[in-house]
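1. please work out how this folds:
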Amino acid sequence: MKNRIFFSFIVFCFLFAVVISKAFYIQVINKQRLLSYAKSQFIREVKAYPNRGNILDRNGSPLAINVHVYNIFTIPKNKDADFYNRLKKLSDTVPELTYPKLKALVQKRTRYTWLARKVSLSDDQLQKIKKLEGIFLEPHSQRVYPNRELMAQTLGFVGIDNTGLAGIEHSMNKELKGTHQVIKYIHDAKGRPIKYESKSSEAYAEDIQLALDKDIQGALESYLKEAVDNHKAFRGGAGVMDAETGEILAIANYPTYDPNKVTAYPPENRKMAFVTDPFEPGSIFKTITIASALEHKVAKPETKFFCEGGKMKVQNHWISEAETHEKFEWLTVGDILKFSSNVGTTKIAFSLKYPKLRQSLDKFQFAQKTGIEVRGESKGILSYKETDKVRPLSLSNISFGQGIATTAIQMLRSYAVIANGGYLVKPTLLKQGISQLTPENKIISSETAASVTKMLMNAVSDGTGTSAIIPHYEMAGKTGTAQRVSPRGGYDGYIGSFIGFPVNVNKK
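-> As a prediction, the model looks like this:
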């Protein structure tokens, strides 16, 4: 009997020890984890973002802003005898919401039902809707582009969640979306907040000020559309750059689109082809070849080259002038650029040799991205390295802009080097106001830049670029006509181009 009592006592003590140890584990060792788990069942944490930052032009004009819109909803299971009368009043208040449409939305529904999403409402409409029992408003912020197509490819657009999907909206999304605020609250069984526990620091979003000028952009887009229409071209692009700061004052492609109605336009209209699409630059590239020859002291502006009567055989291929009636013989380097001689440029390149030309192309940073703030920038195509043995025919083609692919933004930057006295600046869409004319950015001498500028002035005043003459301004520039590469191979059209700048005004 004593043994039984003793055994029972031992078992009791053991079980008691188990209970005590379990209680100790729960209340002491595992206390924090269990408390956290318990809290998680009734405390919810949400992220609240501020209104998206505005995008402004260089003078502070709004380009992308936020407006208040509203979602209208109801819960049909709560409808009473007067519910449909209230729907009629809603239709009277917001005419685009017809009563038959509203009735069809709720007739077979018992749960949360949208009556309208992201609609703009006046103060008067808001007050009337708020008086309709069982019909609720949910405020939202909607992105709006007040200038419609203006700067569309640069600005881009946002998705339904207000996240940037293209253009500056995408590349600067982090700054525009801002830092979120974390809000913790206790909710009831239906998920409704009943007590706010805490909030993190205030949410904050940045405004972005672009370098672009709305007025210059408007003029550029108007002239670009006119040029594309007049020449019956498939598309066109244009840009205006401050040669000292690298700031882009205007940049456009046509056709374009309205970012307020993105889906109404073909997807290709959204692309900033000026930055994303490489092309064979053609004769506008001759300026770079000649600048390289002057910089390497292979030739001077007055050095003469025999242009073979307008036709030259290279590796069993004929190199001829773009205008086949031209029968050039002896031309100076300046005249070769002025009259855009393919044969003359080839002769200069043969004197220069590829390694030296490639050194210059590397300094101009061809076949490299410029780093402009747009998604999808192409670096272009330059197949041969400095050490490669380049065939004469390939060297000839490269010298006048064939067999090489650049982007329009690269070519704009390369001419800025000539305009600003020899400095390579980084293009930027953001207003910075900082001169990039610093010693580390100097890639050609001031003398070379001045000599090439004078040649480009002659090309405008008395050469292929006379259409670019502007009264009261001295203009320097170069025209180009390149064959367009077909996706199926070979060529199927032409790309016309011009790059220029005013002289003796400032380095901008």
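
2. every contact and neighbour count from this point should use C-alpha atoms.
-> Will do.

3. buried set for stretch 461-476?
-> By neighbour count, with 16 or more other CA atoms under 10 Å as the criterion, the buried positions of stretch 461-476 are 461, 463, 464, 465, 466, 468, 469, 475, 476.

4. residue 475 belongs to a helix?
-> No. Looking at residue 475 with DSSP: H, G, I helix; E, B strand; the rest coil, it is strand, so not inside a helix.

5. ok, now which ones touch it?
-> Taking CA atoms under 8 Å, 6 or more residues apart in numbering as the contact definition, residue 475 lies against 457, 460, 461, 468, 469, 500, 501, 502, 503.

6. one more time with 6 Å
-> Applying CA atoms under 6 Å, 6 or more residues apart in numbering, we find residue 475 in contact with 457, 501, 502, 503.

7. would you mind measuring from it to residue 499?
-> With distances defined as CA to CA, to the nearest Å, the gap from residue 475 to residue 499 amounts to 10 Å.

8. circling back: which one of the contacts of residue 475 is nearest to residue 11?
-> Proximity of the contacts of residue 475 to residue 11 (CA to CA) peaks at residue 501, which lies at 99.9 Å.

9. related to what we said a few turns ago, just the ones of the buried residues of stretch 461-476 in strands?
-> 475, 476 (DSSP state E).

10. which other helices and strands does the biggest helix by length in the chain contact?
-> Determined from DSSP state H, the single longest helix within the chain is helix 2-24. Taking 3 or more CA pairs under 6 Å, 6 or more residues apart in numbering; DSSP states H and E as the contact definition, helix 2-24 has no neighbouring helices or strands.

11. got the angle between the next helix or strand after that helix and helix 2-24?
-> Tracing the chain past helix 2-24, the next element assigned as helix or strand by DSSP states H and E is helix 31-42. Angle, helix 31-42 to helix 2-24, by axes from the mean of the first three to the mean of the last three CA atoms, to 10 degrees: 60 degrees.

12. overlap in contacts, residue 475 and residue 499.
-> In the contact map built from CA under 6 Å, 6+ apart, no residue is linked to both residue 475 and residue 499.

13. OK, contacts around the closest residue to residue 437 other than its chain neighbours?
-> Excluding the flanking residues, the one nearest residue 437 by CA to CA, 6 or more residues apart in numbering is residue 423, at 5.8 Å. Applying CA under 6 Å, 6+ apart to residue 423 gives the contacts 417, 437, 441, 442, 443.

14. do you know how far residue 104 is from residue 138?
-> Using CA to CA, residue 104 is found at 21 Å from residue 138.

15. one more sequence to fold, the one below, so I can look at both together:
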Amino acid sequence: MGVEEQRTEKKRPGFRFWFSCRLLQGFGLLLCAAILGRSLYLQVVDHAKWKEMHIGQAQSVVDIPVYRGKIVDRRGLDLALSLKSPSLFADGALVQDPKTTAARLVPIVGEAADKIEQKLRQNKRFIRLRRGLSMEEAQQVAGLKLPGIGMTSEWRRFYPFRHSGGHVIGFVGVDGVGLEGVEKAYDGLLRQSVRSTTALRDGGRRKIWLRETPPPLPQERYGLQLALDGYLQSVSEEALQKAIEQHQAAAGQAILMDAQTFEVLALAVWPGFDPNHYSSHQPAEWRNRAIADAFEPGSSFKTFLMAAVLDAKSAKPEDRIFCENGRIQVATHTIRDVHPHGWLTVAEVLKVSSNIGALKLADALGAERFYRYLDQFGFGKKTGVDLPGEISGTLRPLASWRPIDLAVTAFGQGVTVTGLQLASAVAAIANGGLMKTPRVAKAVLDAEGRVVKVFGHEEGRRVLSAATAAKLRELMRGVVEPGGTGTRAALAQYTTAGKTGTAQFVEPGTRRYSLDKYTSVFVGFAPVTHPRLVLAVVIHEPQPEHYGGVVAAPVFRDVMEKALPYLGVLPDKKLEDQPPTVRMVSASPEEATAEGVPMTSAEDDTVMIPDVRGLSLKAAVAVLKDSGLSVLPQGRGRVVRQHPGAGTSARKGAAVTIELEEVL
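-> Okay, here's the model as predicted:
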């Protein structure tokens, strides 16, 4: 082999090495470029995806407990609030012995063992067994130590006053949705909504709370303040129930309103129900009869006939009408008065409640004008109150009226109203002729109880001139004075006005008037000089007495005697007009117009001690001093006892000791 060949042979291994290095270098560059490209793709193109995965591994979403807002009365007392309540659940993957577990849970769940076992055999991580456990039941579950059985906390609704105000407040279902009353009307405001935040978590998926970001606390939704007053609600319910039990009635209602603002201060319905246990009552018992039941108002409707007559100037209070000695024929119908009358003034027609006088006034007024005034008062239409389930009542179109319809509508037959319609219409007379929309809610509150929105009071629309309303108030005052049909509604220290009504009950099946079922009505206001409160009382099917002046009027008196002093309304009767003792003359229903006549004491310096229990110190002092008595107060809060007792006689200037306590 030559020298040249040897050189060539020696160079070949160096070339191979060089080539291999270059090849590896090129491959490395390609690999680096691929890694760089992939990194760039992950960091730029897929950035959102990987960031979300990172957050998902390091953070978790946490639901903030939010519970339904409170409902309070006008003084701030809780009417409805949310409480934390244990709930029982099972983890199907961890339950070891469904049959034995079910048998041990029967007393707590309250279901058959086979049904519980069927639930436990479901392949679910969360199986709800029962809501709303008591603390004792929760302790029992904890003591059983059953695998796969656990408890969680939920918010449930609680109504501290139980039956009181149940028809107004209403209730919520197990899912937290309002089903009746204010709870339903303002469900969107009160109902809890889902809120969430984020929290860090460790490798064991446990939440980590830093000092600067503590765990979120439960939050309360907006609350609601009602115009309703808890004390006045209780007073109204007690007086209504007393009358219903006394007269063996089927049902009743009492609506107490502010005459100037149309705020509903109390709305009592009997029979009542406990919203804490609404499912144990029949749905018919949930119904708010004051807005959902219509009835014929009877002679209480003569009030609005008189309003139309006076405003249209078709007759004057002193005009005289011949009342046919108690009997008149209209077409094929015979109209009668309870007591026969000859000549009566227009004012006396209302005072003694003459049907014949009313139909003659209606005939002189004319159907068209009468209908127009009834429409202005809102009959045949909903009041617009902020409660669900209101009906409109019935006022047939004028075009369908027959001659007899004008006559019977004049004394409250052939037309139906609700209790709230009746109260609202009389409130328009009491406040000078302005009709407004009745309201139950007063203001919206934040979680701390601060007012964030007040429901404004509307100006109202005029349905009567102020002069007509003033005249009508005086005519209605005569109804409760001696000789009127509503003497049992008269108040000892306040001027009073109102109208009685007694209507035959219409049988639902036959649509005919019952021969032994009636509706008793009294609606009125006080004081007459400056009307503050309006109260409508309706009692259905009382037995055996059924006249409104006998059955319903005493409820008005019982409520007003406590409500007016409680609100700080000063008596407007002069001392000489307030008899020291009152004797209620026993009378049959036919003689009801003669009862309640005040009997004057022989001693001019003797006064009757009024009942001031339940009043504030300021109101009690005002009432007693106005009666000519001095006061010795003891304690703070409201009057719970007094000595001497109410109704006893004492000399003017005598001291009355009143004991006061804080009432929760």
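
16. burial of the aligned residue in structure 2 for residue 54 of structure 1, as a residue count?
-> For residue 54 of structure 1, the aligned residue in structure 2 is residue 70 (criterion: TM-score structural alignment). Taking other CA atoms under 10 Å as the criterion, the count of residues near residue 70 of structure 2 is 24.

17. how near is residue 70 of structure 2 to residue 540 of structure 2?
-> For residue 70 of structure 2, the distance to residue 540 of structure 2 equals 34 Å [CA to CA].

18. how about the secondary structure of residue 76 of structure 2?
-> With three-state DSSP as the basis, the three-state label of residue 76 of structure 2 is coil.

19. ends of stretch 488-496 of structure 2, what's the gap?
-> Using CA to CA, the distance between the terminal residues of stretch 488-496 of structure 2 is 11 Å.

20. same question but for stretch 52-60 of structure 1, I mixed them up
-> One end of stretch 52-60 of structure 1 to the other measures 17 Å (CA to CA).

21. ok, now stretch 310-329 of structure 2?
-> By CA to CA, the extent of stretch 310-329 of structure 2 from end to end equals 26 Å.

22. corresponding residue for residue 295 of structure 2 in structure 1?
-> Under the alignment by TM-score structural alignment, residue 295 of structure 2 pairs with residue 279 in structure 1.

23. how many neighbouring residues does that match have?
-> For residue 279 of structure 1, using other CA under 10 Å, the count is 22.

24. quick check: closest non-adjacent residue to it.
-> With CA to CA, 6+ apart as the criterion, residue 279 of structure 1 has its nearest non-adjacent residue at 4.8 Å, and that residue is residue 405.

25. what lines up with the one you found in structure 2?
-> Alignment note (TM-score structural alignment): residue 405 of structure 1 maps to residue 416 of structure 2.

26. roughly how far apart are its match and residue 443 of structure 2?
-> In this structure, residue 416 of structure 2 lies at 32 Å from residue 443 of structure 2, with CA to CA as the measure.

27. so for these two, which residue has more residues nearby?
-> Neighbour count, other CA under 10 Å: between residue 416 of structure 2 and residue 443, residue 416 has more, with 23 against 19.

28. how much space separates the residue positioned nearest the centre of structure 2 from residue 533 of structure 2?
-> A centroid search over structure 2 (CA atoms, centre = their mean) returns residue 168, at 2.0 Å, as the residue closest to the centre. Distance from residue 168 of structure 2 to residue 533 of structure 2, counting by CA to CA: 19 Å.

29. where do the helices sit along the stretch 151-300 of structure 1?
-> 152-155, 167-171, 173-177, 214-230, 273-276, 286-295 (DSSP state H, counting those that start in this stretch).

30. give me the contacts around the second one.
-> Residues from elsewhere that reach helix 167-171 of structure 1, judged by CA under 6 Å, 6+ apart: 154, 155, 156, 157, 164, 374.

31. what's the average distance of it to structure 2?
-> Its matched residues in structure 2 lie on average 0.7 Å from helix 167-171 of structure 1 after superposition (mean CA distance after the TM-score superposition for structure 1).

32. where does that helix end up in structure 2?
-> So in structure 2, the equivalent range for helix 167-171 of structure 1 is 181-185, judged by TM-score structural alignment.

33. equivalent analysis for the longest one, please.
-> Under TM-score structural alignment, the match for helix 214-230 of structure 1 in structure 2 covers residues 230-246.

34. list the buried residues in that stretch.
-> Buried residues in stretch 230-246 of structure 2, counted by 16+ other CA under 10 Å: 230-241, 243-244.

35. ok, now stretch 138-150 of structure 1?
-> By neighbour count on 16+ other CA under 10 Å, the buried set for stretch 138-150 of structure 1 is 140, 141, 142, 143, 144, 145, 147, 149, 150.

36. and which of these is nearest to residue 207 of structure 1?
-> Residue 207 of structure 1 has its nearest neighbour among the buried residues of stretch 138-150 of structure 1 in residue 143, at 13.5 Å by CA to CA.

37. and the closest one, what pairs with it in structure 2?
-> Residue 143 of structure 1 maps onto residue 157 in structure 2, with residues paired by TM-score structural alignment.

38. from residue 144 of structure 2, how far off is that match?
-> When CA to CA is the yardstick, residue 157 of structure 2 and residue 144 of structure 2 sit 28 Å from each other.

39. ok, back up a step: so which of the contacts of residue 475 of structure 1 are in strands?
-> Here DSSP E is the test, and the contacts of residue 475 of structure 1 give 501, 502, 503 as lying in strands.

40. quick one: the match of helix 214-230 of structure 1 to chain centroid distance?
-> Using CA atoms, centre = their mean, to the nearest Å, the mean C-alpha position of stretch 230-246 of structure 2 is found 16 Å from that of the whole chain.

41. same question for stretch 170-186 of structure 1.
-> A distance of 21 Å separates the C-alpha centroid of stretch 170-186 of structure 1 from that of its chain, computed with CA atoms, centre = their mean.

42. between the two ends of it, how far is it?
-> Across stretch 170-186 of structure 1, the straight-line distance between its terminal residues is 35 Å, by CA to CA.

43. re the thing from before, and the match of residue 143 of structure 1, what element?
-> Applying DSSP H and E as the criterion places residue 157 of structure 2 in strand 149-158.

44. over to residue 355 of structure 1?
-> Here residue 355 of structure 1, judged by DSSP H and E, is contained in helix 354-363.

45. in structure 2, what residues pair with that helix?
-> Residues 367-376 of structure 2 are where helix 354-363 of structure 1 aligns, taking TM-score structural alignment as the criterion.

46. post-alignment, that stretch versus structure 1, mean distance?
-> Once superposed with structure 1, the aligned residues differ from stretch 367-376 of structure 2 by a mean of 1.3 Å; criterion: mean CA distance after the TM-score superposition for structure 1.
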